[in-house]
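Enquirer: Please find the sequence and the predicted model below.
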Amino acid sequence: MSAHSAGRGSRAEGLDPVRLVLLASAAEGLSNTEALELALQQATAGLRGLGGLMHRCDTGGGPLRLVTVSGLAPRTAERWAAIPVDEDVPPARAMRRAGYVWLDADSLEIGAAGIASVPLPGPDGPVGALSVFTGAPGEPEPARRSLLHSVAEWAAGHLDGVPALSPTGAQNRRDGVARTLDAMSDVFVAVDGDWRITFLNKAAERVLGVGRTAIGSVLWDVSASHVAGLEAQCRRASAERTPVDFDLRWPADQRFYQTRLVPLGSGGLTISFADVTELRLRGAGRTAEEQAAAGRTARMGQLTVALTEAVSSKDVVRAVAEHVLPPFGADGLVVEILEGGRVRVLDSVGYTEDFLRLIDGVPLAANTAVTDPLRTRTPSFIESTAEFIKRYPNLEGLTTRSTKHAWAFLPLIASGHAIGCCVVSFARPRSFSEGERTLLTAVSGLVAQALERARLYDAEHTRAQRLQRDLLPRTLPDLPAVVAAARYLPSGRGESVGGDWYDVIRLSSDRVAMVIGDVMGHGISEAATMGRLRTAVRTLADLELEPDELLGHLSEIVGDLGEDYYATCSYAVYDPVTRVCSLALAGHLPPVIVQADGTVHSPELTVNPPLGAAEPPFEVHELQLPEESLLVFCTDGLVESADRAVDQGLAELQHFLKQAMARTSYFSVNSRADASRRLDALCDDIVLALLPHRERTNDDAALLIAHTRSTPVGDVASYSLSVDPRAAGQARQYVRAQLATWGLEELEMTTELLVSELVGNVVRHAKGPVRLRLLRSQSLICEVYDGSLTTPRIRRAGHTDEGGRGLCLVAALSRRWGTRFLGEGKCIWTEQDLPAGTLSVRT
């Protein structure tokens, strides 16, 4: 069993004014009991249901009692005659929650797909419930739920004096319904699950050419029922358990009948024929204006649905442009909003940017065609340019800059205050009929409610996107071994931002960490979690942890957030000296590797479960890269969609990269700046190729491309040292010789002091083997390796202490220093700035 309930939201979002007008018109002269029956029929038809119930709540907290029923077998209706308010069924739950409830078919025993229930609103809370047994699979759409609310509100005003149905009363009511059906002019036939006729009225006897003795006969044995398509449609309605409407022409009298088939909960079917011959003949002779009016009315129903589904302000404007401009023959639309005492242009159709700048930001106090309706809250219709100039002579200049010659200025009023104005304009002068003015005024109310809701979404979405942008790196670092470019792409639609992120982190000895990840889910909470994980990765990376250790700690952090938090992550460390990329994956896609010869491939790597679900150890993969390569990392939002599987998307990415390599060289570049520009362009091309319609996507995406380069052999010098007091002297001798070779004699004294302290500490406190390595890059890097896992620490030495100042001296003489641990020991490293005027070998 699954159940869903939600608040009703804004009533105006889904009103079906046409259906309500028809309901009110049809109810004229009827008693309240008959009006409720009519309302229940409208609700059942609107949801394409199989039947319905309406309950009222007894005063003094008694049970819900049935007041009218439609389309249900007597035995079924009797089970719903009295319901305790605290019972766990949809009508009672709708009463208690004062909101919509839907229950699917798993808990039902009447052959329906589900039950949709809404409360009957009263001045002091719900006074009853309206329920419809749905026939189509799945929950009703928002527009049909909104219609259910509207009918319930109308029905609540007709409850006075309507008694609850007793079993006898229900039978009398059913007998009355039978007499009513018998007397009506429409054909009505009911059959059971075996297609045997259980009821037919007098009109059916006449059309089918049978008498009451046909009751009990199989419908298809009646010769008059052999109308082309009728049996097929009946069997379809019975099989799909959903109402079916269609037109047919009766062969005996050549008259047109509108046919409706409604499956019954007991397994049968009702068949009704309404003679629409005269209506068809009148419709064939309708004038073009009548047809246009009918088309506009139909479009308004479509507009209601579109506005209900609109999420952002742009969606609202798009819906108005699509569903309002064509039926009225308009070609221009401007939606303006009131902000800070000025009228600002929100969006438009059919206007130039130059013209929009002229009307943007007009003070509300000004005398203009837009501000007047806002102040008076009354629509204004101007039918020609001459009329416009007569009303607003000070705006004559605007008419020469615009191609429009008639306008409807519709104030947008929501929650009792003016929020803006909707301007519908026409290329030619025209008059507005009373019906058109009424319809456009009604449209403005729907648009205002949708726009107010959409602006709240826009504000929240903007704040969420700003938060996410602030949590992502503003720029990627300029590193000797890696040039990188990245893109973050928020989803084109959806309720909020996501949790995709990327980063490039500078490590010691020109090593680089590259990370990309995706927090599962969407929303501000996920974006904040992304920021926490990115901060955690940077902190753990500063500790020089191996990829598997880092992901292990990160998984613990995600697990501590709660059981509903999961994230995927790829963490890679590239060493330009060895050209080895160490990589660990937690539920994430492996990178795509592009080589200078045009080879493009994605290695088959073991992928551990996502963070929050995985248990250490994580598997580490070591990829031996060529001297130059491109590493392409991405999240699944770039390669996966509703109509494209991940594997297909990755194949498309690799194919595009092969084509891009054939067109442009990303390796033979003149400078790092040139390499950066080419990678930026490649990011844009990939996004355009894989996500050509960003506005239709439901997931955010991240893309990170890293151009890796190896350290030249001539920029690395390594020496083995003895594990005795002679080691420091050997190290100083090596340093002097190597710096002279590199032309860095200016750093000789400082570097000798640094290596003397580091090597001396190893000899006194650690163990061998001992090795010294010098790297020439954008800085001078000195590394001392030993076989101990002891962590060196700076300590405060007293005035009389003879030692303890070595690491203080190291920190003072170097720009950066630190320790990283290896499988067989550790490395203490320092970095020094190159002398002014010295050109880095890797710029």
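Expert: It's in.

Enquirer: From now on I want contacts and neighbour counts done on CA atoms only, so please keep to that.
Expert: Fine.

Enquirer: quick one: the strands in the stretch 1-150 of the chain?
Expert: Under the criterion DSSP state E, counting those that start in this stretch, the stretch 1-150 of the chain contains strands at 3-6, 49-57, 64-70, 82-83, 100-104, 114-120, 128-134.

Enquirer: Take those and write them to JSON lines, including mean neighbour count.
Expert: Below are the strands of the stretch 1-150 of the chain laid out as JSON lines (neighbours: other C-alpha atoms under 10 Å):
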{"stretch": "strand 3-6", "mean neighbour count": "14"}
{"stretch": "strand 49-57", "mean neighbour count": "27"}
{"stretch": "strand 64-70", "mean neighbour count": "24"}
{"stretch": "strand 82-83", "mean neighbour count": "20"}
{"stretch": "strand 100-104", "mean neighbour count": "25"}
{"stretch": "strand 114-120", "mean neighbour count": "29"}
{"stretch": "strand 128-134", "mean neighbour count": "30"}
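
Enquirer: From residue 772, how far off is the spatially most central residue of the chain?
Expert: Geometric centre of the chain, nearest residue: residue 494, 1.6 Å, by C-alpha atoms, centre = their mean. Residue 494 is 56 Å from residue 772, where distance means C-alpha to C-alpha, to the nearest Å.

Enquirer: and if you look at residue 237?
Expert: From residue 237 over to residue 772 (counting by C-alpha to C-alpha), the distance is 85 Å.

Enquirer: before we go on, here's another structure to hold up against the first:
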Amino acid sequence: MRRTGASVGMLYLPAPDDETVDPPAAAAPSHEQAGGLPGGAPAASGAATLPAPRPAHDRVLRLTVLGGVSREFAVPWYRVAPDDPVPLADAVAQRRLVWVGGQEEMARRYPRPGLILPYRFALAATPVSDPETDWGGLVLLWPGDHPPRLTTAQRDGIAAGCARLAGVCRRAAGNGRPLRPGPQPRLVRPHRRTPGPIEATAAVEFIERLPGGSVALDLNGVITYATEEAAGLLGAEVEDLLGTLPWEALSWMDDPAVEDRYRAAAISRQTTSLTAIRPPGVRLCFELHPGPTGISVRITPAPAEDAAVPSGDPEHSAHSPLPSRATALYQLMHLAATLTEAAGVQDVVDQAADQLVPALGAQALALLTAEENRLRVIAYRGAPYRADVRDESAPLTSGIPAAKVLLTGTPLFFTTRAELALAHPRAAVLKGQGEAWAYLPLIASGRPVGSLVLTYDRSRPFHPGERAILTALAGLTAQALDRARLYDSKQELAHRLQAGLLPHSLPRVPGLEIAARYLPAGRGVGIGGDFYDVIRLTGTTTAATIGDVQGHNVEAAALMGQVRTAVHASAGAPPGEVLARTNRLLTDLDPGLFTSCLYAHIDLAHHRALLATAGHPPPLVRHPDGRTEPLDLPPGLLLGIDPAARYAAGGLTLPPGTLLALYTDGLVEQRGLGLDEATADLAEQLSRGEAGDLDALADALVGHARAAAPRHDDMALLLIRVTGSPERPGGEPGRPV
């Protein structure tokens, strides 16, 4: 932290981990190994990742080293998957620095972290890599008053720090001891000079002489120092305050507004204030001054006219172990945001399992569902889960706790192991595992869909407030699981429909090599209107077509099937006539959707092709010498608009070795990049690709498109390479033009 040159700083080092559980015995880097923080970058927080067998952009990242903030704040970011909608995932996948200049930009570009942390701060995420290896990523936070852009010096400092971290990772891996994340991120604290006895006494006397009360909170919010005047204003004894959280020691402070202001100060590194009411009506003003080691709080009586935040629940116990309502809301909000973006059942299972265990302080978790009237464990995290697993094939009427809560919809809580064993002797509990148990029904739309089981490593009273929190979290999980099941069903239906509408196989054409790829959009029903086809006409002529129907739904797919059938029926006619006939059919149907289409008539006997387009992206031509360029064709109107539209054709010669690439716009469209630039990028990839293996080239082009940016449209690709001239009927070889 000292090397950043910042007055406030917070370093994150998330490390990759392609396992679903924490890896064994692998050590996180020490502060000395990590080299502090990147030199010259006045950052407030950061994170780095470490080596594993696969590249960092293709695996889960785990938080490894943390500085400037408590672990509690970092719980939602312990694990970053490659496709998570967060800056770090984009930075590592795209191998570039991602800068987010403020709260509004964060909410716009990354809604999930913007919702979870609605505070003022700036953020930079960047990969940690060297020319040979992607080691992971780094996240840095700056205070809320940071300018909207990074300076050149800051960028250079970040780059130098990442290079240093990459060197640490490389040397460790070369020594046979690669750095890996531990079960918990390692906390790095700034170096501070320790005052002597006289100086410490003078500091305490100085603070005591200041008007008002003074309280010091560490990075976790725990009270580490309080003056006598502060204790008097709070209505407590100093001894009762030290070592506690304010909203736990003082029941009237257990209010979401209080903890929210604390979070705002800790994250934004800006002074915040709030007014709270101490019963029986004493108004107190709190000023929170954050720093890299904690928060200094000044307490003064508030004028009567100051607006006061609502007080906490007066019945809340000052020593209750259950989470505060603000902490519960924080967990609920994060889980809700995450599950909203989860698509299939596996996404829901992974997100819920990975987040609930650290958020709730549980030892282990299991998710169970009912299939064919029997229990099935679909996920577990933490300590090896065995309770009820031995009975996972038992009927739901067996009476074991997980089955009982699923059938009745009523949660069960067991504060001790003995209590569980007395109530349910059949519940298998391994020695040394689980001292308290919570069995929660997963209820969606008024019906149970499964069970959530939590185990804790010590006895737990499960106060009413905590039971409500756990039930709410289980309800969020159940609703997401129910939606995900529907999503998976629709996906399966969509894939079957798509498979029925696209060619099952491509014809073998002497003189041509052909490869095709189709990928549905990343979100939604997973079905769209992109299509392609190759039609063998005669011994020396072949037709190829590709198109894109507007929309990503069943209607688009149905129209796609009609367009493909119409083109197939007209194939063999001149290209302009094929498109004109198809266009008239679509305008007669009046589907309300427009279609782009490209049709090519390939004559291998004369080594020539004629092509016509209806608003479709131009094909790319890779010449035998490797030079690649878009083919300039006469423009044509989209199909389905004007029944009288005419389509002109353009031609080109096809010497052996010529490669045609027909594609839909989903393969090239990138947010923030013009179509011409994106097409030029595809042409460059096609030119540089190894043309010897057409299937490998197709995979490479699709892989590059997926890695360049998230895809929200279907993509189709059809590669056709001329290898020679087929024999004419009768055995006479074709004569090139």
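Expert: Sure thing, it's come through. On a predicted model such as this, the values are computed, not experimentally measured, just so you know.

Enquirer: ok now do the residue nearest to the centre of structure 1, which residues does it touch?
Expert: The contact partners of residue 494 of structure 1, by C-alpha atoms under 8 Å, 6 or more residues apart in numbering, come to 311, 698, 699.

Enquirer: Residue 513 of structure 1 now?
Expert: Residue 513 of structure 1 touches 504, 505, 506, 507, 541, 571, 572, 573, 574, counting by C-alpha under 8 Å, 6+ apart.

Enquirer: That one maps to what in structure 2?
Expert: Applying TM-score structural alignment, one finds that residue 513 of structure 1 aligns to residue 543 in structure 2.

Enquirer: Can I take it that that match is in a strand?
Expert: Yes. Judged by DSSP: H, G, I helix; E, B strand; the rest coil, residue 543 of structure 2 forms part of a strand.

Enquirer: Could you verify that residue 578 of structure 2 is part of a helix?
Expert: Yes. The assignment for residue 578 of structure 2 by three-state DSSP puts it in a helix.

Enquirer: And it, what's its match in structure 1?
Expert: Per TM-score structural alignment, residue 578 of structure 2 is aligned with residue 550.

Enquirer: which stretches of the stretch 251-400 of structure 2 form helices?
Expert: Along the stretch 251-400 of structure 2, counting by DSSP state H, counting those that start in this stretch, helices occupy 256-268, 325-341, 345-360.

Enquirer: what do you get for the stretch 151-300 of structure 1?
Expert: 167-183, 202-208, 230-240, 277-284, 288-309.

Enquirer: what do you get for the stretch 501-650 of structure 2?
Expert: Assignment of helices within the stretch 501-650 of structure 2 using DSSP H, counting those that start in this stretch yields the ranges 554-570, 575-589.

Enquirer: Mind putting these into TSV with distance to residue 727 of structure 2 and mean neighbour count?
Expert: TSV is the format used below for the helices of the stretch 501-650 of structure 2 (distance: least, C-alpha to C-alpha, whole Å; neighbours: other C-alpha atoms under 10 Å):
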stretch	distance to residue 727 of structure 2	mean neighbour count
helix 554-570	25	19
helix 575-589	24	21
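
Enquirer: And for the equivalent of residue 658 of structure 2 over in structure 1, nearest residue in space, chain neighbours not counted?
Expert: Residue 658 of structure 2 maps onto residue 629 of structure 1 when the alignment is built from TM-score structural alignment. Nearest residue to residue 629 of structure 1, sequence neighbours excluded (C-alpha to C-alpha, 6 or more residues apart in numbering): residue 595, at 4.8 Å.

Enquirer: Tell me which residue of structure 2 lines up with that neighbour.
Expert: By TM-score structural alignment, residue 595 of structure 1 lines up with residue 623.

Enquirer: I'd assumed residue 653 was in contact with that match.
Expert: No. Shown here, residue 623 of structure 2 and residue 653 do not form a contact pair, counting by C-alpha atoms under 8 Å, at 10.1 Å.

Enquirer: what's the overlap in contacts for the two?
Expert: By C-alpha under 8 Å, 6+ apart, no residue touches both residue 623 of structure 2 and residue 653.

Enquirer: Please tell me how far the aligned partner of residue 634 of structure 2 in structure 1 sits from residue 810 of structure 1.
Expert: If you follow residue 634 of structure 2 across to structure 1 using TM-score structural alignment, you land on residue 606. Distance of residue 606 of structure 1 to residue 810 of structure 1, computed by C-alpha to C-alpha: 42 Å.

Enquirer: which of those two has more neighbours?
Expert: Shown here are residue 606 of structure 1 and residue 810; by other C-alpha atoms under 10 Å, residue 810 has more neighbours (24 against 15).

Enquirer: For that one, which non-adjacent residue is closest in space?
Expert: residue 754 (5.8 Å).

Enquirer: what does that neighbour align to in structure 2?
Expert: With TM-score structural alignment as the criterion, residue 754 of structure 1 matches nothing.

Enquirer: Residue 754 of structure 1 and residue 813 touch, don't they?
Expert: Yes. Residue 754 of structure 1 sits in contact with residue 813 when judged by C-alpha under 8 Å, with a separation of 7.4 Å.
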